[in-house]
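Student: model this:
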Amino acid sequence: MLEVESLHKRFGQHVAVDNISFQVKKGDAFGLLGPNGAGKSTTLSMMTGLLIPNSGEVRLDGHRLKDEPKYLKQRMGLVPQSIALYENLTAEENLRFWGQIYGVTGAKLRDNLDWCLQVAGLTEHRKQLAKRFSGGMQRRLNIAVAMIHRPEILIMDEPTVGIDPQSRNHILETVKTLNREGMTVIYTSHYMEEVQYLCQRLAIMDNGELIAYGNLEDVRQLAGARSTITMQLSGEIGDLTRQLEHDMTFQNVQVEGDTLVFQAQNAAVAVSRAVSIIANQSCELQKIDVAQPNLESAFLHLTGRRLRDSVGEAGDQG
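Tutor: Here you go, the predicted model:
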């Protein structure tokens, strides 16, 4: 359905997206996963015509974006990372405005508007000004606006950033339902658990490159049989990292504040050895968590570090 071929984008000397290619099938829930600054938002901007790539192209059902931009844009709905609403308009007025921009009018606009409000759980708030909404409600209205023209593909760029758990769950369930009903969804996030919950296929980006691509289970298995062990510590960690790195039992050792993370083929042996080493340090073990191979494990295996939640780099927020 949607083909991304050799997309490349640079800002000055900085390469934000480095010749990436992937395909999204009709009815897919496709995840684009990676840390802030990985190039996700830049990729989506090129896919939707908001940015022109330095090279490469995007095709929808064989139609090239650069040749037929209107054809593609009418079939896509974009939920941007930043809220894109008119705060002094009501929820209903925002939807009506954006529907008319897409050329939706009359009875179709009224029907679409009612449907969007219902999906977003905002029917009872349709006459309320957007600026009176909570952050979570604004996010939900942002999604409703992206669907006002009933797109074939819904593209969502970090739609749950900075909102409360209740709104986050509502958005995730909404996306799940829309996809189950046949809408193709492209979902970007740096939250592993969201992509694992929503998506059957995915691509992982880091530093502008595609480092993994395929079915969820195939990507998850890139970590092999390695478990990921997380240990919460207190006190002085000292040279603990160095000691663990010199022991072949542990792979991808990291210390983040008071948290120790590593991978191991045999979790039981690794935990036992780590506890023994920690006992000779000026710190105490507070908590242990052992996770079987998952997307976090795969990312750690591929990059040597955990999926970070860092500040986006110039030219790209994600």
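Student: going by C-alpha atoms from here, please, whenever you check contacts or count neighbours.
Tutor: Will do.
Student: gap between residue 182 and residue 220?
Tutor: Relative to residue 220, residue 182 is positioned 25 Å away (CA to CA, to the nearest Å).
Student: who's in contact with the most centrally placed residue in the chain?
Tutor: Centroid-nearest residue in the chain: residue 189, 1.2 Å away (criterion: CA atoms, centre = their mean). Counting by CA atoms under 8 Å, 6 or more residues apart in numbering, residue 189 touches 31, 32, 33, 34, 35, 157, 158, 159, 195.
Student: wait, which of those residues is closest to residue 234?
Tutor: The shortest approach to residue 234 among the contacts of residue 189 belongs to residue 35, at 27.2 Å (CA to CA).
Student: isn't that closest one right next to residue 313, touching?
Tutor: No - the pair residue 35 / residue 313 is not scored as a contact, 10.6 Å apart, by CA atoms under 8 Å.
Student: between the two, tell me which one has more neighbours.
Tutor: residue 35 (24 against 15; other CA atoms under 10 Å).
Student: once you drop chain neighbours, what's closest to that one?
Tutor: residue 190 (5.1 Å; CA to CA, 6 or more residues apart in numbering).
Student: burial of the one you found, as a residue count?
Tutor: Neighbour count of residue 190, defined by other CA under 10 Å: 23.
Student: pretty sure it sits against residue 31.
Tutor: No - counting by CA under 8 Å, residue 190 does not reach residue 31; the two are 10.1 Å apart.
Student: circling back to that earlier point, distance of the residue nearest to the centre of the chain relative to residue 264?
Tutor: 26 Å.
Student: helices - which of the contacts of residue 189 land there?
Tutor: Cross-referencing the contacts of residue 189 against helices under DSSP state H gives residue 195.
Student: how about this one, so we can line them up?
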Amino acid sequence: MESTAVRVEGLTKSFGATRALDGVDLEIPAGTILGLLGPNGAGKTTTVRILTTLLRPDAGRAVVAGYDVVEQPQQVRRAIGLSGQYAAVDENLTGSENLYLVGRLYGLSRKAARSRATELLARFKLTEAAERPSKTYSGGMRRRLDLAGALVSAPQVVVLDEPTTGLDPRGRLDTWSMISELVADGATVLLTTQYLEEADQLADRIVVIDRGRAIAAGTADELKSQVGGERLQVVVSRPEHLPFAQQVLADVGIAEPQVEEHVRRVAAPVSGGTKALVEAVRRFDAEGVELLDVGLQRPTLDDVFLQLTGHLAEEETVEEPKKGRRSRRKDKNEGESA
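Tutor: Alright, predicted model coming up:
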């Protein structure tokens, strides 16, 4: 496999008057995780559909595992695994039968498909439920089964489209662990998510996409550095101490403090973090103001996203429009021609 597993250049796609993608560029080195971060409707799923040959771009070029997604779709499909936003499992089949079916569709022999199904069921902690219909599985179990299905062919590139949507915290942590294991085994992962913490935890590099455009790229630390330095935050024990706290942080900070009266919290960006912290604590002690909490915080990806886009990551932007019968027929024909 080439050193670059996925390369996207100038990708555009419109649905009627709505431009879902407007010249997106991406590059994913082999054996790494790229987090494609953005709110609902930003263009993440449209990008995934193009990279997995389910949709043709209007312009631009995309190469996955060395194959052009438009000119060599069959080769791309053999080289990738896909887990979409919703678990794509047959609820009337058992967990074992679901994975066996996928293996046979990929061209594995009966013996190899059964062996691979058994291996993946064990890896994803589904052995005890292997012979139960998947309709009896919990949401987290169906998600794990779907992720296992994406790995049946041992793909070079794994595309995960918001893989933890709808999972509880335990299921999300388990999925994060599984994604990390994929990369440790040599796979390359494209992870789309609107969960900033998820991108922070998993991605080697992050591309922020908003309204169909890639507006920033870098490591989590590089993106956070765009916001500025550290923030000093204090929580006072008594509401009447808020004005004093605001004055102290205005003196030691480099911008106007933010006050949250309902939780008695005051925060402000500072330079020379530790020095500012010590000076603030000294002044609070001298005045006899009790602090319930005090500390320095680095910017979060939430701060990055808010500064870059002007809105929170969970807010929706332009949705991909609902398609009528004519549009659906066109996409079906495109898929067949691919």
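Student: one step back: aligned partner of the residue nearest to residue 35 of structure 1 in structure 2?
Tutor: Mapped onto structure 2 by TM-score structural alignment, residue 190 of structure 1 lines up with residue 194.
Student: and residue 74 of structure 1, what's its match in structure 2?
Tutor: In structure 2, residue 74 of structure 1 lands on residue 78 (TM-score structural alignment).
Student: neighbours of that match, how many?
Tutor: 16.
Student: got the contact list for the helix or strand containing it?
Tutor: In this assignment (DSSP states H and E), residue 78 of structure 2 forms part of helix 73-79. By CA under 8 Å, 6+ apart, the list of residues contacting helix 73-79 of structure 2 from outside reads 52-53, 64-65, 67-69, 106, 153, 155-157, 338.
Student: buried ones from those residues, can you make that a PyMOL selection?
Tutor: Selection command for PyMOL covering only the buried members of those, criterion 16 or more other CA atoms under 10 Å:
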select buried, resi 52+53+64+65+67+68+69+153+155+156+157+338
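Student: can I get the contacts of helix 73-79 of structure 2 in TSV including distance to residue 262 of structure 2 and secondary structure?
Tutor: Shown next, in TSV, are the contacts of helix 73-79 of structure 2 (distance: CA to CA, whole Å; DSSP: H, G, I helix; E, B strand; the rest coil):
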residue	distance to residue 262 of structure 2	secondary structure
52	48	coil
53	50	coil
64	50	strand
65	52	coil
67	56	strand
68	55	strand
69	53	coil
106	57	coil
153	54	coil
155	51	coil
156	51	coil
157	47	strand
338	57	coil
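Student: and of the contacts of helix 73-79 of structure 2, the nearest to residue 92 of structure 2?
Tutor: Out of the contacts of helix 73-79 of structure 2, the member with the shortest distance to residue 92 of structure 2 (by CA to CA) is residue 106, at 20.6 Å.
Student: mind listing what the corresponding residue of structure 1 for that closest one touches?
Tutor: Superposed on structure 1 with TM-score structural alignment, residue 106 of structure 2 falls opposite residue 102. Counting by CA under 8 Å, 6+ apart, residue 102 of structure 1 touches 74, 149.
Student: hmm, 7 Å instead?
Tutor: Residues counted as contacts of residue 102 of structure 1 (CA atoms under 7 Å, 6 or more residues apart in numbering) are residue 149.
Student: quick check: it vs residue 82 of structure 1, distance?
Tutor: Using CA to CA, residue 102 of structure 1 is found at 20 Å from residue 82 of structure 1.
Student: do the same with residue 143 of structure 1
Tutor: As judged by CA to CA, residue 143 of structure 1 and residue 82 of structure 1 stand 11 Å apart.
Student: more neighbours: which of the two?
Tutor: residue 143 (28 against 13).
Student: count the neighbours of the residue lying closest to the more buried one once chain neighbours are set aside for me.
Tutor: The shortest distance from residue 143 of structure 1 to any non-neighbouring residue, by CA to CA, 6+ apart, is to residue 79 (5.7 Å). Residue 79 of structure 1: 24 surrounding residues under other CA under 10 Å.
Student: can I assume residue 79 of structure 1 is in contact with residue 158?
Tutor: No - using CA atoms under 7 Å, residue 79 of structure 1 makes no contact with residue 158, being 8.5 Å away.
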